[in-house]
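*Asks:* What follows is a predicted structure for the sequence shown.
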Amino acid sequence: MADAELADRIRTALGRVIDPEIRKPITELDMVGAIDVDDQGAADITIKLTIVGCPAATSIERDVREAAASTPGVTQVAVDVQVMSTAERQALTDRLRGGRGARGVQFGPDSLTRVYTVTSGKGGVGKSTVTANLAVALAARGLRVGLVDADVHGFSIPGLLGLVENGVAVKPTQVGDMILPPVAHGVKVVSIGMFIDAPTDGTTAVAVAWRGPMLHRTIQQFLTDVFFGDLDVLLLDLPPGTGDVAISIGQLLPHAEVLVVTTPQPAAAEVAERSGVVARQTGQRVYGVIENMAGLPQPDGSILPLFGTGGGEALSTRLSVGQTEPVPLLASVPLSVTLRQGGDTGRPVVLSDPADPAAAEILRLAGQLAGRPRGLAGKRLGVSTS
C-alpha cells in the first residue's frame, strides 16, 4: 500500500530541484509525474523531460535522487525518466509565456526589465569584452541577467563567456517553438554563433553574410522565441556602427537605454558619437558613456595613455546636447592583460581576478547600474480592482 503522506513530502522536496535551463522548480514545470512509495519507504518517481536528449537530463535525475533520498522515511529511490508528450510541451511553453502571444516581442514598454544596448562607433574598442564582463558582474550581484549577442556578423560572446565545446559554440535547447538559452556564469545568453557550426578556436572561419531583412528577422527571433524568463537586466551587444541591426533594435526596443563604448582617442570618440545619435533618432535614450582602454597602469602607479586621453569626457559632453538629462561618463576601464586573457579563456576577469583594475572598474559600474530603481510609472501591472 502506497504511503501517500511520504509521497507528498517527496514532492515537496522535489520543489527544490531547479531545471538548469528554464531556472524554475521542476514541480512548477509539471516535470514530476507519479510518485509511488511502498510500505518499506522505497520510492519510485517518474520525471518527464522536455525533449529527447535533454542536455540537463543527467543533472536533473541526480538532483531528483538526492532530494528524494534526503526526505525522512525514504529508504530507496528509483527514477523513471520519460519525455513529455507534444501536448504537455505545448502546455509548458504556453504557461512559461504567461499568456503572451507566441510571436510577441519580450521586454516591451510595460516590462520591468531594464534593457541596455551596448554600442560603439567602430570595432576594436572592446565593446563585447566590456559587455560580457558587465553582464557577469551584474549576475554576481544576484540580478537575473540576459545577454543577446546582436553582433551577427562579428559574434564573439560565446567565446568570451566560455560557452564553447570542442571549438564550437554551445547550442540552445529547443522545446517546441521556444528556445532555451545556455547559461554562463549566471547569465542567459543567445548568439547567432550558437546556430551555425562555426568553430570559435580560430581554426576555420565561417562568415555570416546576411543583408538587412535577414538580420532583422534574426534579432526579432531572439526577442520572441528565446525564453529568458523574468529578467532584471537585458544587455544587447550591438555591432559597431549605425547599420541595419542598430535600426532594427531601435524599432523593436525603442525604450532601451544606450551605453556607448569608446576609447580615449578623440577619433574613436567622434565616430562613437554617431551611434548614440542614431539610437536617439529611433527613440532610445543614451544613458551613458564607457571609456575602455583608458591607459595602462605602470608599476610606479602612473598611467601610460596609449590611446590618448579625454575621449570619453568629450563624448559624454557632446551626447548630452539634445537630451533632457546629461549623459555621464560612467566608467573608465584601464588596459589590462588579465582582462584580455579572460576573454581568450572564457573566464571573465570580474570573476577570475576582481582586484584587477579593469575588473574593479567594471564591478563598480555594475553596482551603479544594479542600484537604479525600476519605476512603475506608466507600467501596466495586470491587476484589477473589480
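*Replies:* Happy to help now that I have it. Residues are numbered from 1 along each chain as shown.

*Asks:* CA only for contacts and neighbour counts going forward, please
*Replies:* Fine.

*Asks:* now the helices for the stretch 101-250 of the chain?
*Replies:* 127-140, 157-160, 212-224, 244-252 (DSSP state H, counting those that start in this stretch).

*Asks:* ok now the longest one, how far from the chain's centre?
*Replies:* What it means is helix 127-140. 9 Å (C-alpha atoms, centre = their mean, to the nearest Å).

*Asks:* rewinding a little: so which of the helices of the stretch 101-250 of the chain comes closest to residue 236?
*Replies:* Shortest distance between residue 236 and these, using C-alpha to C-alpha, is found for helix 127-140: 8.1 Å.

*Asks:* Output the contacting helices and strands for that closest one.
*Replies:* strand 114-120, strand 145-149, helix 157-160, strand 187-191, strand 233-237, helix 349-352, helix 357-370 (3 or more C-alpha pairs under 8 Å, 6 or more residues apart in numbering; DSSP states H and E).

*Asks:* among the ones you listed, which is nearest residue 333?
*Replies:* Using C-alpha to C-alpha, those put helix 357-370 closest to residue 333, at 5.2 Å.

*Asks:* Residues in contact with the closest one: which ones?
*Replies:* 130, 133-134, 137-138, 141, 143, 330-336, 339, 349-350, 353-354 (C-alpha atoms under 8 Å, 6 or more residues apart in numbering).

*Asks:* hmm, back to that, dump the helices of the stretch 101-250 of the chain to CSV, plus mean neighbour count.
*Replies:* Converted to CSV, the helices of the stretch 101-250 of the chain look like this (neighbours: other C-alpha atoms under 10 Å):
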stretch, mean neighbour count
helix 127-140, 25
helix 157-160, 24
helix 212-224, 17
helix 244-252, 19
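
*Asks:* then this one, side by side with the first:
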Amino acid sequence: MSTNEPRDENFARAGSSTPLTVEAVQGVLNGVIDPELKVSITELGMVSELLISDLGVVTVEIALTTAACPLRYQIKREVESKIEGLPGVSEVIVKYGEMTAEQKTNAMERARFQARENAAPTEVSATTRVLAIASGKGGVGKSSVTVNLAYALAARGLKVGVLDADIWGFSIPRMLGINDRLSGTDGKITPNHISVPNRLDPDSPDGGLEVTSMGFLVEDETSALMWRGLILTRALEQFLTDVRWGELDYLLIDMPPGTGDIQMALARMLPQAEMLVVTTPAKAAQKVAARVADMARRSHMKVVGVVENMSAFVAPTGESYELFGQGGGATLAAEIDAPLIMQIPLEPAVSQGSDEGRPAAQSDLGAPAATAFHELARLVATDLLPPLEMAGCTARILEIMAAAASPKRATP
C-alpha cells in the first residue's frame, strides 16, 4: 500500500467559487471498488497521486497491480464518473502507474482480510491451516501428492483433514483404502477417520486423518455424477458447512482440474486458504499450472510453493532417467514467483500404493518417494505453514475472533 499521501497542488484559492477539496475527491474515490479485489481503491493504496488545479482540473494517478491490468479502463471510467459528479470539476485526468512489490503484497493482504470479513461461516476452524493442492490438469499426480502429504503430516502427530473437492473425479477413498459411507447426526456429517502412528515421537499422541469425499456418498466409485457447475459448488459448500471437521491443524483440499466454479467457491468460502501447485517436468503441465496460480492470486490466494511430481525415475542401479523431460517445476516456480519446494521422484510403488489404498508415505522411509513426501511435510509444518498453535499470538487472536463470531453461526 502506498505510503505517499495524495498531494493537493494549486488548490483553489480562498474565496473561489469552486468549493473543491482533496477530502471531497477522496470521499467519492472511497466508493470506487476494484472489480477484481472487491476492495476500495483508496483502501488498497491505489490512489498514488491527487492534484487539483485552480481551474478545477483533477488529476488522479492510479497505481495498478500490473501495468497491463485488463480492468484498468473499467476503473478509469468509475473514477471519472465519481469525480465528475462533484461541483467545481471542469476536467478529470486519470493516469496509470504500477505498484511496487511491497505495495502489491500489502494490497493482497488487505483484500484477503476483507474476504475473510465477508466470508460465510463454515465448520473449518479459524486456526486451521487450509492448503489447496492444485495442478490445472489431470494426470500429474495431484491427488497422490495430497494423500501422501496428508499422511506424512499426520505422522508428525498432527490432525489433518482431507477434502476431496474433485466432485466428479474423486479418487481419495481408493488411495486411502476407505470404503465406509459417511454418517452423521443432527444434520451434520462425520468424516471418516484414520489413526496414523506418530513417527516423530512414538510416546506422543498419534496423528489422524479426517476424510470427506463424494466417493463416500455414491453407490460405488464407477457411478457417474451428471451434475452441472452450480450443483458441484453446492456440494463443496455442504462439505465445508455441514461436516464436523473438529479442531484440525491442517485441511488439505484436493482440487479438481481447471479454474472453474469449484476454485472460485473455495476462494470465497475459505479466504484463508493458500495454494500448493503440483506440476511435472513436462512443459505442457507447467503452462496449465501457471494459469491455476494466476487464478489463485486473482482470488487473493497466496501460492506457497511448487511441487514437481514424477521428476525422475531412479533405477536400482542408481541411474536417473528423466522420462517426462526436465525443468518444468523450476520454470513454473520462476514464472509465478514461488519457491520450488520439492521434487518427488517417479516410483512405481507410489501408483501401486495408491491403487491398493496404501500411501507411499506409509511405507519404509528408505524409499525415495516416501522420503520426499516426509521431507515435504517437514517443510510445510516447520517453515511454510507451521500449525497456528506453534505460530505465537496469531492463533490466540484468531481464537478470540472466532469466539466473537460464534453467536452468528447460531442465527437462522
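*Replies:* Everything's here; your move. In this text the structure is predicted, and so the values were computed from the model without any measurement.

*Asks:* Any idea what the TM-score is?
*Replies:* Once superposed, the chains reach a TM-score of 0.66 (TM-score structural alignment, normalised by the length of structure 1), with 264 aligned residues with a C-alpha RMSD of 1.6 Å.

*Asks:* on that earlier part again, can you tell me which of the contacts of helix 357-370 of structure 1 are buried?
*Replies:* 130, 133-134, 137-138, 143, 330-336, 339, 349-350, 353-354 (16 or more other C-alpha atoms under 10 Å).

*Asks:* List the contacts of the counterpart of residue 211 of structure 1 in structure 2.
*Replies:* With TM-score structural alignment as the criterion, the equivalent of residue 211 of structure 1 in structure 2 is residue 228. Residues near residue 228 of structure 2 by C-alpha under 8 Å, 6+ apart: none.

*Asks:* Okay, and residue 284 of structure 2 sits in which element?
*Replies:* When elements are assigned from DSSP states H and E, residue 284 of structure 2 belongs to helix 283-298.

*Asks:* Structure 1: matching residues for that helix?
*Replies:* With TM-score structural alignment as the criterion, helix 283-298 of structure 2 aligns to 266-281.

*Asks:* List the buried residues in that stretch.
*Replies:* 266, 268-280.

*Asks:* Of these, just say which sits nearest to residue 6 of structure 1.
*Replies:* Nearest to residue 6 of structure 1 among these, with distances taken as C-alpha to C-alpha, is residue 279, at 58.1 Å.

*Asks:* quick check: the helix or strand encompassing residue 27 of structure 2 aligns to which part of structure 1?
*Replies:* Using DSSP H and E, residue 27 of structure 2 falls within helix 22-29. On structure 1, no counterpart of helix 22-29 of structure 2 exists by TM-score structural alignment.

*Asks:* ok, back up a step: nearest to residue 88 of structure 1, out of the helices of the stretch 101-250 of structure 1?
*Replies:* helix 212-224 (20.8 Å).

*Asks:* can I assume residue 345 of structure 1 is in contact with residue 160?
*Replies:* Yes: Residue 345 of structure 1 is within contact range of residue 160, at 7.2 Å (criterion: C-alpha atoms under 8 Å).

*Asks:* Translate residue 157 of structure 1 into the numbering of structure 2.
*Replies:* For residue 157 of structure 1, the residue aligned by TM-score structural alignment is residue 172.

*Asks:* how many other residues sit next to the closest residue in space to that match that isn't next to it in sequence?
*Replies:* Sequence neighbours aside, residue 164 is the residue nearest to residue 172 of structure 2 in space, at 6.3 Å (criterion: C-alpha to C-alpha, 6 or more residues apart in numbering). Other residues near residue 164 of structure 2 number 27, with proximity taken as other C-alpha atoms under 10 Å.

*Asks:* Repeat that for the one 4 residues further on.
*Replies:* Neighbours of residue 168 of structure 2 under the rule other C-alpha under 10 Å: 16.

*Asks:* Okay, it and residue 350 of structure 2: tell me how far apart.
*Replies:* From residue 168 of structure 2 over to residue 350 of structure 2 the distance is 23 Å, taken as C-alpha to C-alpha, to the nearest Å.

*Asks:* so residue 46 of structure 1 is in which element?
*Replies:* Using DSSP H and E, residue 46 of structure 1 falls in strand 42-49.

*Asks:* Pull up the aligned stretch in structure 2 for the following helix or strand past that strand.
*Replies:* Moving toward the C-terminus from strand 42-49 of structure 1, the next helix or strand (DSSP H and E) is helix 57-69. On structure 2, no counterpart of helix 57-69 of structure 1 exists by TM-score structural alignment.
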